[in-house]
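Asker: Next come a sequence and a model predicted from it.
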Amino acid sequence: MNAITPELLLYAYGNGIFPMAETRDDEDVFWVDPKRRGIIPLDGFRISRSLARRMRRGGYEVALNRDFAGVVEACADRDETWINDTIFDLYRALHRMGHAHSLEIRTDGALIGGVYGVTLGGAFFGESMFSRATDGSKIALAHLVDHLSQTGFRLFDAQFLTEHLASLGAIEISRADYHTRLNDALQVEADFLSGPGLGAPQDVIQRNNQRS
């Protein structure tokens, strides 16, 4: 498995497969193609009243790709993680190729939340997120969903449905349904770094309400 190349990794994503490691220290990587897949519908993200209040208060900065490696490191900084050195190196290579991106939330210059993933066609494959302050990851996801919608993406793959993601509007679909949606999204030429730029909190909330 150590012979995985960035090109092979992109091919795997295009076929609905993604890599994981058992632990941070495990040198091996295995492929995953879940029977049930978690996705975040771009027209179904839930911004709760409390999250909307937090976003309107502001006091945070949103950025793209300012510190991709730092976001991946923050996502891996937990007791149990599937991000080993091999996976870390592969995603940094995809980032250099323009196929992996991060969205970061900062307060006073410090990272308080973020998410990173892989882009291919009109699909965004969310890999991991982190939070170092209350609502840090929720704010990141709210801005990411808005950004994906604004830049022409069709599919936000969340891999697995968790309680946290379900509370934000994520759903679980069958493998067959996922592959149909993936194939449709791959026909689209979306550009993560195009569009009008990252929206202000109030604009993100308003557009989300209009989409939902």
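Answerer: Received, thanks.
Asker: switch to C-alpha atoms for all contacts and neighbour counts from now on
Answerer: OK.
Asker: what's the spacing between residue 76 and residue 128?
Answerer: To residue 128, residue 76 is 9 Å away according to C-alpha to C-alpha, to the nearest Å.
Asker: Determine the number of other residues adjacent to residue 136.
Answerer: Neighbour count of residue 136, defined by other C-alpha atoms under 10 Å: 22.
Asker: for the longest strand along the chain, packing partners?
Answerer: Using DSSP state E to define each element, the chain has its longest strand at strand 110-120. Strand 110-120 sits against helix 6-14, helix 68-76, strand 100-107, strand 123-131, helix 136-150, with contacts defined as 3 or more C-alpha pairs under 8 Å, 6 or more residues apart in numbering; DSSP states H and E.
Asker: if we look at that strand, which residues are touching it?
Answerer: For strand 110-120, the external contacting residues (C-alpha atoms under 8 Å, 6 or more residues apart in numbering) are 10, 13-14, 68, 71-72, 75, 94, 99-106, 124-133, 136-137, 139-141, 186, 192.
Asker: just to revisit the earlier point, closest to residue 49 out of the helices and strands packed on strand 110-120?
Answerer: helix 136-150 (12.5 Å; C-alpha to C-alpha).
Asker: okay, the angle between the helix or strand following that closest one and strand 110-120?
Answerer: The helix or strand immediately downstream of helix 136-150 is strand 155-159, counting by DSSP states H and E. If you take axes from the mean of the first three to the mean of the last three C-alpha atoms, to 10 degrees, strand 155-159 sits at 110 degrees to strand 110-120.
Asker: Buried residues, the next helix or strand after strand 155-159. List them.
Answerer: Per DSSP H and E, the first helix or strand lying C-terminal to strand 155-159 is helix 163-167. Buried positions in helix 163-167, judged by neighbour count with 16 or more other C-alpha atoms under 10 Å: 165, 166.
Asker: Put this next to the previous one:
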Amino acid sequence: MLSSALFTGVRILEVIVALPIIGMLGWFVNPYVENNQDVPDALLTLFIVSILACAWALVTLFQFHRYRSMSGPFIAVVDICFVGAWIAGIYLNRGISDANCSSLSVPVGIQIGDHDYSGGDSWGAHVSKSCAMFKASWVLAIIDCVLFFITCLLSWTLYRHHRYDNRHVHKEYTGGRRSGSTSTYSTHRRHHRHAHV
């Protein structure tokens, strides 16, 4: 089924996106832990959400097809909860969206009258590693938030399709068995009538 393959593909993508977030935010959290300092709430929230989301995605990736008939709604509910958790982490760290993590130096010289104005001595670029890593984590968190919303919808859709297929098969089976019972009963009556004649 296309929806099932799509769910699996998006789930794998969620794990792929979450792993760099965990790695980069772990780099920020580690100094606080080593120095026995409290990790800032905004950073800690996004870090914990990324770990739990990655673990949940891995578990459901391997168990969904086995327990789809009874766990589809549960997976959908948990996924939508993770969407809310991602939004909370993204909102708490929204300040990084306006950060400029790089600067560029260009050798520009302008002479106006007797005065020389220079914008730089040479070509150069500077990127703040910590700023770039945190901003990348924030952007990836937004992507994972969208992906979890998609898998929420897909898991519910697959569950409904599964229930519909089961109902259809059950209806055909019981209908066929009822018809079979009727024909058997009719055959039995005909046989009984001929025996009396």
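Answerer: Looks like it came in fine. Predicted model only: the values in this text are computed from it and were never measured.
Asker: Mind checking the TM-score on these two?
Answerer: The TM-score (TM-score structural alignment, normalised by the length of structure 2) is 0.22; 70 aligned residues with a C-alpha RMSD of 5.4 Å.
Asker: re earlier: tabulate the helices and strands packed on strand 110-120 of structure 1 (a markdown table), appending distance to residue 53 of structure 1.
Answerer: Formatted as a markdown table, these follow (distance: least, C-alpha to C-alpha, whole Å):
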| stretch | distance to residue 53 of structure 1 |
| --- | --- |
| helix 6-14 | 36 |
| helix 68-76 | 25 |
| strand 100-107 | 16 |
| strand 123-131 | 18 |
| helix 136-150 | 11 |
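Asker: Of all these, which one is nearest residue 39 of structure 1?
Answerer: Nearest of these to residue 39 of structure 1, taken as C-alpha to C-alpha: strand 123-131 at 9.1 Å.
Asker: Now list the buried members of the contacts of strand 110-120 of structure 1.
Answerer: 10, 13-14, 68, 71-72, 75, 94, 99-106, 124-131, 136-137, 139-141, 186, 192.
Asker: Just the strands from structure 2, written as ranges.
Answerer: Using DSSP E, strands in structure 2 cover 102-105, 109-112, 115-118, 124-127.
Asker: List the contacts of residue 71 of structure 1.
Answerer: Counting by C-alpha under 8 Å, 6+ apart, residue 71 of structure 1 touches 102, 104, 114, 115, 116, 129, 130.
Asker: so which of the residues you listed comes closest to residue 204 of structure 1?
Answerer: residue 104 (15.4 Å).
Asker: and the gap between residue 76 of structure 2 and residue 46 of structure 2?
Answerer: Between residue 76 of structure 2 and residue 46 of structure 2 the computed distance is 21 Å (C-alpha to C-alpha).
Asker: who's more crowded, those two?
Answerer: A count of neighbours by other C-alpha under 10 Å puts residue 46 above the other of residue 76 of structure 2 and residue 46, at 25 against 22.
Asker: wait, isn't that one in contact with residue 87?
Answerer: No - if you go by C-alpha atoms under 8 Å, residue 46 of structure 2 and residue 87 don't touch, sitting 9.4 Å apart.
Asker: burial measure for residue 89 of structure 1, as a count.
Answerer: 15.
Asker: part of a helix, is it?
Answerer: Yes - under DSSP: H, G, I helix; E, B strand; the rest coil, residue 89 of structure 1 sits within a helix.
Asker: where does residue 54 of structure 1 fall, helix, sheet strand or coil?
Answerer: On the basis of three-state DSSP, residue 54 of structure 1 is classed as helix.
Asker: For it, the count of nearby residues, please.
Answerer: Residue 54 of structure 1 has 15 neighbouring residues, counting by other C-alpha under 10 Å.
Asker: What separation do you get for it and residue 139 of structure 1?
Answerer: Where residue 139 of structure 1 is concerned, residue 54 of structure 1 sits at a distance of 9 Å (C-alpha to C-alpha).
Asker: What of residue 115 of structure 1?
Answerer: According to C-alpha to C-alpha, residue 115 of structure 1 and residue 139 of structure 1 sit 10 Å apart.
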